[in-house]
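A.B. asks: the amino acid sequence is not available; the structure is as follows:
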């Protein structure tokens, strides 16, 4: 992962670690390279300042540390230390020297066949270990895989679910559109291990081809491709294609388990109970309903995205108006202060009410808490670490990368309960 200089205001010490550089940042925290008193390096994730008073984010941070601690695998970056209950919560994990899979493909192109099989096997082993302790990662994708010298390692359990005590508000889902399983986009069921298997197939396909399997384009298009299993896996080698194809089935119960994948890749034999026949097409409504059913679902996602944009814009306009009015009042010696109001081309393979809070600020905060990352195209300079701009505008935060760009938006089924969840102090796990 690329090292970047510390910024003004960055902490210098966290627990036993002296912070030496920035490794990257995300919606919930900033990750630093830390060195302890014995010279050992660690990746130290620190909760963002704006979330220090948010008990929901603190709970999620604690759950992330617990999830990592429960997993014992050389294919997962191990937990070194943590201080999730301090004034500024932090988690230190093994620092893995090497680029992310996203950065490696952006720099060098598709993964070589011999390395690709090692990658596919290593990621399947990581998922088996994760699922063995009843954890679901929920966000397996190229930027969450580090290509270490001894093989791939999975990182970032910020939205993992499954441990005892984890809470997920009904209808709330988290993940990265473009690498989410269709059942997560619909929000109809609790995330299960099969969702990670779907992410495994998409990540392996990306490594093999250098392309995001669901391509780029408008959000509605990505959602429809995911729901209908329209993943482009042209270029995946023949020895991996059967496993990738079955892992991309739209019905989670028809996908192999992570343990099945490990056995399959090691022996070359199809595991018992796995059928290679094409997945039966789901029943579709006839006539105009067939056209509108999928479009309506995608439109709900687009509407949610527009709402998050409007909420952020309205809040900034209101803050600007309040500041201008306050300045005018002071200039004229007014006793009171003026206040503002609150606030790709189609693939060859087919695998298959808005929130109404009390203010725009609450809506923006609720939407920011969801951390839904959406893949689109971009020609901006590479930034494998996924560095965020200044975090003071969470509802419209942008990231750019030559392979994918991402935008914070709510997912299907999320918007109707986002403000209510925030007001109750419930943050999606």
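C.D. replies: That came through, no problem. These figures come from a predicted structure and were not determined experimentally.

A.B. asks: C-alpha only now, for contacts and for neighbours.
C.D. replies: Will do.

A.B. asks: so how far is the top strand by length along the chain from its chain's centroid?
C.D. replies: Ranked by residue count and defined by DSSP state E, the top strand of the chain is strand 17-25. Its chain's average C-alpha position is 21 Å from that of strand 17-25, according to Cα atoms, centre = their mean, to the nearest Å.

A.B. asks: one more: stretch 136-155?
C.D. replies: 12 Å.

A.B. asks: do you know how far residue 194 is from residue 268?
C.D. replies: Applying Cα to Cα, to the nearest Å, the value for residue 194 to residue 268 is 21 Å.

A.B. asks: I misspoke; the intended subject was residue 20.
C.D. replies: Taking Cα to Cα as the measure, residue 20 falls 45 Å from residue 268.

A.B. asks: next up, a structure to set beside the first:
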């Protein structure tokens, strides 16, 4: 009977984490919840420690136990809670299954199937020159299983965000493999996706999903440049990178800046055109040029290794792939020059005009301008769009990104301080900013003041936030679709551009 059938996990069980804490003093032989005895720590990271343990209710059966680590801030505590919630929702043969959830006093832990000691990272380390060609089909099949698991996550609007060899465990028959070298004797095995600590919902906009989190060598360019825009295709990039490493014995980019600058990777070893194309398409710099989903990517890989035509529908590629905009070379060059000057303290405002569909959004958000401004000039990128439905939506989104950036780096109190003495007034002008704790942490303000006084205070507070720490953190502030602006937005833009003149800030509007 499979391990998941021996346990009964209540997948609707509510979690209430804020008053909970880490398991204190976790140590070998400690007994959790009168049932699970810790044996040895087998993994450790910012999102928790993983122990091999024994289930004494099942004659000492091996299990893996993840404990909430000590010293978590509020955001990371919520991430740990979210990981448990996601595992409650996920049942797939290529995802490490959740077996139980428990409390040790006031401390949360959860129990997973113990898959074994070998990960894909162990296999790669055992073959530093790359896997032998005879084992390429084995690796492709394991990658296909990972993509099957990702397809299941993606169907539920979940993005893993940390797909890498060490998070892919290998399950073999009992006692079949004791080391990463023994795998060469096997023709079977199954890959299981583990560690959902950084999983994000693509339909939720929150501080949990706007951080550039992951393992840099396997992170897609957009995952670093614009965390809030990450979607399912970012996971596909990671699968492409790990496949490249497994086949070539090295990473495709020697430096992170090579990927962000869109430099071509080192060539793959000699292989069939179909396989090379399948892997290369996973590593396309622009997300819309990658396969449209994980199922399509798995079909491409499996057909490449078997030399049979893929059943994946080509219509999906046409639907998701848009041609690269090419008519704004001079505008891009002007933007790069303005970024260079802004980074040196000569603030700039650029306005880009053009008919709808002429590529303005692509130019400011998806061309290589963002990565080059980040890599060459160290300009952080914040982007908001006015939509004509929510008042001041462009400024609200940029404010949320900047305040979230401050809170992640320095804490929520610093975000409240950045709002200044009049920050409490932003609750009226930007109600969707409430709930993060930033406005709530500001001093109480007199909401009975005359409207024109309150507006002046809001303008002062917004400009203060958007220029805070710019001397040490140069930035690009992009505001799109100004035709939806009202008088308040235009006045705020005027004051922002004036305040930015002597700061390393580039303001771009469309």
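C.D. replies: Noted; the coordinates are in hand. Note that the coordinates shown come from a computational prediction; the quantities given were computed from them, not determined experimentally.

A.B. asks: overall similarity of the pair, as a TM-score.
C.D. replies: Put the two chains on top of each other and the TM-score (TM-score structural alignment, normalised by the length of the first structure) is 0.62; 308 aligned residues with a Cα RMSD of 3.7 Å.

A.B. asks: comparing residue 20 and residue 268 of the first structure, which shows the higher neighbour count?
C.D. replies: Comparing residue 20 of the first structure with residue 268 by neighbour count (other Cα atoms under 10 Å), the higher total belongs to residue 20, at 18 against 13.

A.B. asks: what about residue 282 of the first structure, which SS state?
C.D. replies: Reducing the assignment to helix, strand or coil with DSSP: H, G, I helix; E, B strand; the rest coil, the entry for residue 282 of the first structure is coil.

A.B. asks: go on, residue 116 of the first structure?
C.D. replies: helix.

A.B. asks: OK, contacts around it?
C.D. replies: When the contact criterion is Cα atoms under 8 Å, 6 or more residues apart in numbering, the partners of residue 116 of the first structure are 204, 207, 208.

A.B. asks: separation between the aligned residue in the second structure for the last one and residue 137 of the second structure?
C.D. replies: Mapped onto the second structure by TM-score structural alignment, residue 208 of the first structure lines up with residue 247. Counting by Cα to Cα, the gap from residue 247 of the second structure to residue 137 of the second structure is 11 Å.

A.B. asks: pick out whichever of these two has more residues nearby.
C.D. replies: Using other Cα under 10 Å as the criterion, residue 247 of the second structure and residue 137 rank with residue 247 on top: 25 against 16.

A.B. asks: so what's that one closest to, chain neighbours aside?
C.D. replies: Distances taken as Cα to Cα, 6 or more residues apart in numbering place residue 130 nearest to residue 247 of the second structure, at 4.8 Å, with adjacent residues excluded.

A.B. asks: what's around residue 28 of the second structure, how many residues?
C.D. replies: Residues lying near residue 28 of the second structure (other Cα under 10 Å) number 14.

A.B. asks: what's the first helix or strand after the host helix or strand of residue 291 of the first structure?
C.D. replies: For residue 291 of the first structure, the element it lies in under DSSP states H and E is helix 288-331. In the C-terminal direction, the helix or strand that comes right after helix 288-331 of the first structure (DSSP H and E) is helix 360-368.

A.B. asks: after that next one comes which helix or strand?
C.D. replies: strand 373-376.

A.B. asks: so residue 112 of the second structure touches residue 100, yeah?
C.D. replies: Yes. Here residue 112 of the second structure lies in contact with residue 100, judged by Cα atoms under 8 Å, at a distance of 7.0 Å.

A.B. asks: show me where the second structure has strands.
C.D. replies: In the second structure, the segments counted as strands under DSSP E are 31-32, 36-45, 48-55, 61-67, 98-104, 107-113, 158-159, 168-171, 190-193, 200-201, 348-351, 380-385, 475-480, 505-509.

A.B. asks: list the buried residues for the fourth one?
C.D. replies: Across strand 61-67 of the second structure, burial judged by 16 or more other Cα atoms under 10 Å covers 62, 63, 64, 65, 66, 67.

A.B. asks: ditto for the second one
C.D. replies: In terms of neighbour count (16+ other Cα under 10 Å), strand 36-45 of the second structure has its buried residues at 36, 37, 38, 39, 41.

A.B. asks: one step back: tell me which of the contacts of residue 116 of the first structure persist in the second structure.
C.D. replies: Conservation of those in the second structure, assessed by both residues aligned by TM-score structural alignment, their matches' Cα atoms under 8 Å: retained contacts are 204, 207.

A.B. asks: tell me, how many residues neighbour the residue opposite residue 108 of the second structure in the first structure once aligned?
C.D. replies: Alignment note (TM-score structural alignment): residue 108 of the second structure maps to residue 89 of the first structure. The number of residues packed near residue 89 of the first structure is 21, by other Cα under 10 Å.

A.B. asks: ok, residue 89 of the first structure - contacts?
C.D. replies: By Cα under 8 Å, 6+ apart, the contact list for residue 89 of the first structure reads 46, 47, 52, 58, 61, 82, 83.

A.B. asks: from those, pick the one nearest residue 255 of the first structure.
C.D. replies: Residue 255 of the first structure has its nearest neighbour among the contacts of residue 89 of the first structure in residue 61, at 30.4 Å by Cα to Cα.

A.B. asks: OK, contacts around the closest one?
C.D. replies: Contacts of residue 61 of the first structure (Cα under 8 Å, 6+ apart): 47, 84, 89, 158.

A.B. asks: alignment lookup: it to the second structure.
C.D. replies: Residue mapping for residue 61 of the first structure onto the second structure gives residue 80, with TM-score structural alignment as the criterion.

A.B. asks: brilliant, that's me finished.
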